[in-house]
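Visitor: Okay, predicted coordinates and the sequence, questions at the end:
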Amino acid sequence: MTHQLPPPRRILVAGVSGAGKTTLCREVARRSGIPHTEIDALFHGPGWTPRPEFAAEVKCLAAQDAWVTEWQYDAARPLLAEHADRLLWLDFPFWAVTFPRVVRRTVRRSLCREVLWNGNREAPLRSILTDPEHILRWALVTRHVYRERIPALARTTPPLRMVGLHSSREARAWLAATWPHRPGAAD
């Protein structure tokens, strides 16, 4: 007989820009009933300025019994990792999957002038030429950081169970295996 671990209650989702962190967080929340807190909404104030309440709100989030959020922002990563029981690493092929996703999302948000967190909007597409922190440039520059961060986290936070997911298919399979029946769904 194999021993199956109980489903996680405090879940981090890691990955580069465009990997699908927030999408996976929302799906975990939908299937599990665990609340999703979008970390970008806690971090970004009007004008893309960091919110002064960010650290205190992350501390409150980490202390809750159950949550799912994205593993972002240096000020939040250590505290969230210390309290999480599972980290899902979306380690998808960058050029085939992640970069096309971030391009589509950025173009849609920019052209539609989509309102994001606290009234912010995606930068105009033309600013990619002048803004070193434009999301498309950021995605390119930071595409390898998790290959260093995840092994370091495994060394410093051994109780945190980590799951590497290398495709959308693997992510769906992990979800189905972890929560085969959604709360409130007909059996």
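Guide: Nice, I can see it.
Visitor: CA only for contacts and neighbour counts going forward, please
Guide: Fine.
Visitor: Near Leu140, how many residues? Count them for me, please.
Guide: 14 (other Cα atoms under 10 Å).
Visitor: ok, structure two:
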Amino acid sequence: MSLKIYWDRVTEKHSIKLMNYLNERISGLTETYDMVGDMKITNLSLGSKPPKFEIVQISDPDALILGSKSPNGIELRAKISYDGDAFIEIQAEFKVNLPTPNFISFPVNVKVSNPIFSGIATVIYDTDKVCFCFLPENGDSPDDFTPLKDVKFETQLGDSAQQVLVDLDKLQNFIVDLIKTYLKKYLVFPNKMTIPLNEFNN
């Protein structure tokens, strides 16, 4: 059974909330990459096209996913796919660490757009929270699975008033790895995103 999503009810306020949520969690992911300094998302849009959902199962919550048994919750599993015009814009610092650390730094602006992803997702509605995650498919381990299939890049390295280098493969590969790492760390089981229900009322 497919679900109809009223995507026009998603407003700029929701995009800003999501951007702030991601910025709170993205800083620690750059610590293992010595060529990248401070990073933040400066703009985010959830796009005009909704994702597609096809319900696979409705049941009591899976205690392994939720973390405990819940007599009052409900779990929905669905095939989810997206091929739309959502985007995020990222501002970061690209560092050259030779001959000394932080020898040279460049401002970097990256626009990541038109993502394509698919997978089995589960949403658990409990009494005081909502949990969401993707489930590895076809026997994949969490380390091998990613729902992200493709994405478009526009990359600018340097000051726009000076010389600019565009489409840097190394930087783009880093951004792809960063996104996949973020998805695995927060959105692929056994990890999950948990949102208190009072967040929806703010």
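Guide: Looks like it came in fine. Since the model is a prediction, treat every value here as computed from it, not as a measurement.
Visitor: what's the TM between chain one and chain two?
Guide: Overlay of the two chains. TM-score (TM-score structural alignment, normalised by the length of the first structure): 0.25; 79 aligned residues with a Cα RMSD of 5.1 Å.
Visitor: any idea how far Lys129 of the second structure is from Asn114 of the second structure?
Guide: 30 Å (Cα to Cα, to the nearest Å).
Visitor: So Gly164 of the first structure lies in a strand, does it not?
Guide: Yes. Membership of Gly164 of the first structure in a strand is supported by DSSP: H, G, I helix; E, B strand; the rest coil.
Visitor: Surely it and Arg86 touch.
Guide: No. Counting by Cα atoms under 8 Å, Gly164 of the first structure stays clear of Arg86, with 10.8 Å between them.
Visitor: Excluding chain neighbours, what is closest to Ile11 of the first structure?
Guide: In space, and not counting its chain neighbours, Ile11 of the first structure is closest to Val68: 4.6 Å by Cα to Cα, 6 or more residues apart in numbering.
Visitor: Nearest residue to Leu165 of the first structure in space, ignoring adjacent ones along the chain?
Guide: Here the residue nearest Leu165 of the first structure, using Cα to Cα, 6+ apart, is Leu90, at 5.1 Å.
Visitor: Count residues in the vicinity of the one you found, would you?
Guide: 25.
Visitor: which element is the residue nearest to Ile11 of the first structure on?
Guide: strand 67-70 (DSSP states H and E).
Visitor: Count the residues that sit near the residue nearest to Met162 of the first structure when sequence neighbours are not counted.
Guide: In this structure, Met162 of the first structure finds its nearest non-sequential neighbour in Leu87, 4.7 Å apart by Cα to Cα, 6+ apart. Leu87 of the first structure has 24 neighbouring residues, counting by other Cα under 10 Å.
Visitor: how about Leu87 of the first structure, what does it touch?
Guide: Counting by Cα atoms under 8 Å, 6 or more residues apart in numbering, Leu87 of the first structure makes contact with Ile11, Leu12, Val13, Ala14, Ala81, Leu160, Arg161, Met162, Val163.
Visitor: Can I take it that the third one is in a helix?
Guide: Spelled out, it's Val13 of the first structure. No. Applying three-state DSSP, one finds Val13 of the first structure to be strand, outside a helix.
Visitor: and the closest residue in space to Ile120 of the second structure that isn't next to it in sequence, how far is that from Gln57 of the second structure?
Guide: Excluding its sequence neighbours, the residue lying closest to Ile120 of the second structure (Cα to Cα, 6+ apart) is Lys79, at 4.6 Å. Distance, Lys79 of the second structure to Gln57 of the second structure, by Cα to Cα: 10 Å.
Visitor: which residues does Ser45 of the second structure contact?
Guide: Ser45 of the second structure neighbours (Cα under 8 Å, 6+ apart): Glu12, Ser15, Ala86, Phe87, Ile88.
Visitor: Closest one of those to Ile41 of the second structure?
Guide: Nearest to Ile41 of the second structure among the contacts of Ser45 of the second structure: Ile88, at 6.9 Å, using Cα to Cα.
Visitor: residues near the closest one, how many?
Guide: That count, for Ile88 of the second structure with other Cα under 10 Å as the rule, works out to 17.
Visitor: In this structure it contacts Pro115, no?
Guide: No. Ile88 of the second structure lies out of contact with Pro115 (Cα under 8 Å); the separation is 10.1 Å.
Visitor: All the helices of the first structure, residue numbers only.
Guide: 21-32, 39-43, 54-63, 77-83, 99-112, 135-141, 145-156, 168-178 (DSSP state H).
Visitor: ok, now the second structure?
Guide: Secondary structure of the second structure (DSSP H): helices at 12-26, 63-66, 169-187.
Visitor: can you pull the buried residues of the longest one?
Guide: Of the residues in helix 169-187 of the second structure, those buried under the neighbour-count criterion (16 or more other Cα atoms under 10 Å) are 171-172, 175-176, 178-187.
Visitor: swap in the shortest one?
Guide: Of the residues in helix 63-66 of the second structure, those with enough neighbours to count as buried (16+ other Cα under 10 Å) are Ile65, Leu66.
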